[in-house]
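S.K.: Any chance you could fold what I've pasted below:
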Amino acid sequence: MLNSRLKALPDYPFPRMRALLSDIAPGDPSGLNMSVGEPQHAVPDFVADILDRERAAYHKYPPVAGTEDWQEAVAGWLERRFSIAPGHLGGDHLVPLSGSREGLFSIGFVTIDRRKDGQVPLVLMPNPFYQPYAGAAIGANAEPYYVNAEADNGFLPDYESLPEQVLRRTALCFICNPANPQGSLASLDYLKKAIRLARKYDFVVVGDECYSEIYDAEVPAGILQACMELVAEGEGDKDNPFHNVVCFNSLSKRSNLAGLRSAFMAGDPVIAGEFRRLRNYGGSPLPLPVYAASAAAWRDEKHVIENRTLYRRKFDLAEKYLAGRFDFSRPAGGFCLWLNVGDGEQATRRLWQEAGIRVLPGAYLARPGQNGVNPGSGYIRLVLVHGEDLLEPALAKIATIL
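M.R.: The predicted model follows:
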């Protein structure tokens, strides 16, 4: 007998895309897959060196809480990056993860109780959204509540405007910053308002910050940074400034290490403690060599700066071919383009048929919102992960074909 709740999970976007294109031969068999956000830049050399040097440690069971070296490296990076004074983050605030997707899905089991305000709990999420957000809700017997993130609200969900009866039922709330796929940035003021709302209505707010190190001009703010600002302004608990707040980050995008499966959750030590306890039963701790390589990656910024420079050059290319068309906006963060082409499915089929270019229909990343409208239906998402030699001709073809 299968768990009937699984039927409520949204269909994952990529199988839907493959089905959409299954009856079409690609116009160019050597075309480009611009649908999957898999970084293509070089892996830092020192990572392979460390994995090889520490290979003897693969015979040991690794600690669920991470090594002391890993904890110090992650806490140190968070302090430097988000202006958090030393001493506010330690091992009790951290959870190592086998990729952020694992944690973003599992956080629901930690933070969602059976009932909230006497009803089935709600999980707030931006719409479009990263699919594990919905999985976190449904897997923990809650209901996803999709809040449209569209051009008229800066592509950031307006959680403050939600009815009080919705907020009373809310157990968990996701903020993706920088936003995927739109590339918009949440300000510190926006993040502080979300934290106040979470504490007023006693729900947990999650900052998904996996794209935080890929940005153009403005440095993205962090939700833990917003917590510290609130304390400085006389709000919040000085003993636990991260009350009801956690963030997720990863080496996948920052360091081009998607296959290393190395990420973390940080924030409220009460939530982190329960999360570690859960992972004792069903988590997959990082192997000791991976902890060592990850610690070195979090301590090194040189490769991150070089990585960011490469993405900015790709933003330049995108602007060259797409400016003034499809509501193009140079991404403030992340490496996705969110193009308004009128009909995302039709454009996806046409690009595949004429050029062998794969993009993702925006509707597959979203669901009908509270107004019944799917905010992604007119869009396509494409990713700027390939080298400029491949990317430039593909962008030129997209501009011509559409």
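
S.K.: contacts and neighbour counts: CA atoms only from here.
M.R.: Noted.

S.K.: Grab the nearest non-local neighbour of Arg115.
M.R.: Ranked by C-alpha to C-alpha, 6 or more residues apart in numbering and with sequence neighbours excluded, the top spatial neighbour of Arg115 is Pro121, at 5.7 Å.

S.K.: ok, the one you found touching Thr170?
M.R.: Yes: contact status for Pro121 versus Thr170: in contact at 5.7 Å, counting by C-alpha atoms under 8 Å.

S.K.: Second chain to compare with the first, below:
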Amino acid sequence: MNPLLNRLQPYPFERLRLLIRDITPNPALRPISLGIGEPKHPAPALLKETLAASLDSLAAYPATAGLPVLRQACADWVQRRYGVTLDPARQVLPVNGSREALFALAQTVIDPTRDLERGGAVVVSPNPFYQIYEGAAFLSGATPVFANSDPARNFAADWGQIDEATWSRTQLLYVCSPGNPAGAVLPLDEWRQLFELSDRHGFVIASDECYSEIYFRDEAPLGALEAARRLGRDDFRRLVVLTSLSKRSNVPGLRSGFVAGDAQVLQAFQLYRTYHGSAVNPAVQLASVAAWNDEAHVVENRALYRRKFDQVTPMLARVMDVRLPDAGFYLWARVPEDVCGGSDTEFTRLLLAQYNVAVLPGSYLAREAHGVNPGAGRIRMALVAGVDECTEAAQRIVDCITQHRSR
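M.R.: Presented below is the predicted three-dimensional model:
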């Protein structure tokens, strides 16, 4: 077996299962899960209709490069959304959702034989983080290094924690904007800093932007391609952006997204994917064209999330340290010190046992780095269910904290 597999850590939801294995949730209350970030809003009818009408396309093998009509639809969406012009033949590549591509990209760009005398290749990511980043680093033969989130800056990653010696060994930087779990969006000045570091040390930047269409203010979140264009980097050198329809269009089971950016990186990535056998289902491609070409269902989806966050955030803010994120569908809340001693794991157990609400301990989404685990003492709540269900869950959390404090 590949010995690098031994470096992989259990996924957060496996750790959660073990944490609560002896818990019997309160049977008097219906279960409500805020633990998994799986969209629950209905999938758009136009996408389902196109998918059903495209089943005859299953008779043909799909090309790794994807259908030209899909690449064009993705490029057109980027133009409408970010004002960025892409060559759909060279700068866009359909993928089976951003998760698959985030992992595979590291296998494409990392050279594990480089810098061995200085400790080997490094992959930098924010902390807390999407665990695929860490697994991709390990299985590419690199070492993951983490930049902790900074609560003073709405939980944006503190890239200044990475020293120059580490940046000099870095071959890939994962950025998540809007972030998971705290929803922070990188501003233009921060992109300028990261691009300068990439120019100095030659690493690729992979910008994970799967939450970009769920936001709560009038101005849409800045994307990496848009930032590059505004900074005069129209060749998008060493920059790739990954996004998907999962959150935007409520179709996580469709497994459809795309990667865009540096044509040279995408050429190598397409070669890897050709051997990896990861071409997108042709019916899925045609349904994806319909989804990327339609914005009405996205506006409706965003309005539903805004309603939930408008109702839930003030309720929870009365008893917890929690704030509206820049974007995304998570709330990142601190457990009060006078409840379970501020422990995210103990509060998770208490909440499930007494109020039948499932959340995810924040410490499971992070690693100890620079002397701390930046997720410790926090919980992640995914507001993916309906408005009424999320509001009911919030009230139960308020009741749980209030009751515990009164003892």
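
S.K.: Let me know the distance separating the residue nearest to Arg115 of the first structure from Tyr159 of the first structure.
M.R.: Going from Pro121 of the first structure to Tyr159 of the first structure by C-alpha to C-alpha, to the nearest Å gives 16 Å.

S.K.: What of Arg81 of the first structure?
M.R.: 26 Å.

S.K.: out of those two, which sits in the more crowded spot?
M.R.: For Arg81 of the first structure and Tyr159, the more surrounded residue by other C-alpha atoms under 10 Å is Tyr159, and the numbers stand at 20 against 16.

S.K.: what does that one align to in the second structure?
M.R.: Correspondence of Tyr159 of the first structure to the second structure, assessed by TM-score structural alignment: Trp159.

S.K.: what's the answer for Gly103 of the first structure, then?
M.R.: Match for Gly103 of the first structure (TM-score structural alignment): Ala101.

S.K.: what about the strands in the stretch 301-407 of the second structure?
M.R.: Taking DSSP state E, counting those that start in this stretch as the test, the strands found in the stretch 301-407 of the second structure are 330-334, 357-358, 360-361, 378-382.

S.K.: most packed of the ones you listed?
M.R.: strand 360-361 (a mean of 28; mean count of other C-alpha atoms under 10 Å).

S.K.: Can you give me the stretch of the first structure that it aligns onto?
M.R.: Under TM-score structural alignment, the match for strand 360-361 of the second structure is residues 360-361.

S.K.: who's in contact with the residue nearest to Trp70 of the first structure when sequence neighbours are not counted?
M.R.: Closest residue in space to Trp70 of the first structure, ignoring its immediate chain neighbours: Ala295 at 4.8 Å, by C-alpha to C-alpha, 6+ apart. By C-alpha atoms under 8 Å, 6 or more residues apart in numbering, the contact set of Ala295 of the first structure is Asp69, Trp70, Gln71, Ala73, Val74.

S.K.: now do Thr170 of the second structure
M.R.: Ala121, Val122, Val123, Val124, His201, Phe203.

S.K.: and the fourth one, which of the three is it?
M.R.: This means Val124 of the second structure. Using DSSP: H, G, I helix; E, B strand; the rest coil, the secondary structure recorded for Val124 of the second structure is strand.

S.K.: Show me what it lines up with in the first structure.
M.R.: So, by TM-score structural alignment, Val124 of the second structure is matched to Leu124.

S.K.: ok, its match touching Cys173?
M.R.: Yes: if you go by C-alpha under 8 Å, Leu124 of the first structure and Cys173 touch, sitting 4.5 Å apart.

S.K.: okay, and stretch 384-400 of the first structure goes to which residues in the second structure?
M.R.: So stretch 384-400 of the first structure sits over residues 383-399 in the second structure, by TM-score structural alignment.

S.K.: buried residues in the matching stretch?
M.R.: Buried residues in stretch 383-399 of the second structure, counting neighbours by 16 or more other C-alpha atoms under 10 Å, are found at 383-387, 389-391, 393-398.

S.K.: Contacts made by it with the rest, please.
M.R.: 32, 34, 37-41, 304-305, 307-309, 311-312, 315-316, 318-319, 329-331, 351, 355, 357.

S.K.: same thing with stretch 6-22 of the first structure?
M.R.: Residues contacting stretch 6-22 of the first structure (C-alpha under 8 Å, 6+ apart): Gln131, Ala134, Gly135, Ile138, Gly139, Glu345, Arg349, Trp352, Leu360, Pro361, Tyr364, Leu365.

S.K.: among these, which are in helices?
M.R.: Of those, the ones assigned to helices by DSSP state H are Gln131, Ala134, Gly135, Ile138, Gly139, Glu345, Arg349, Trp352.
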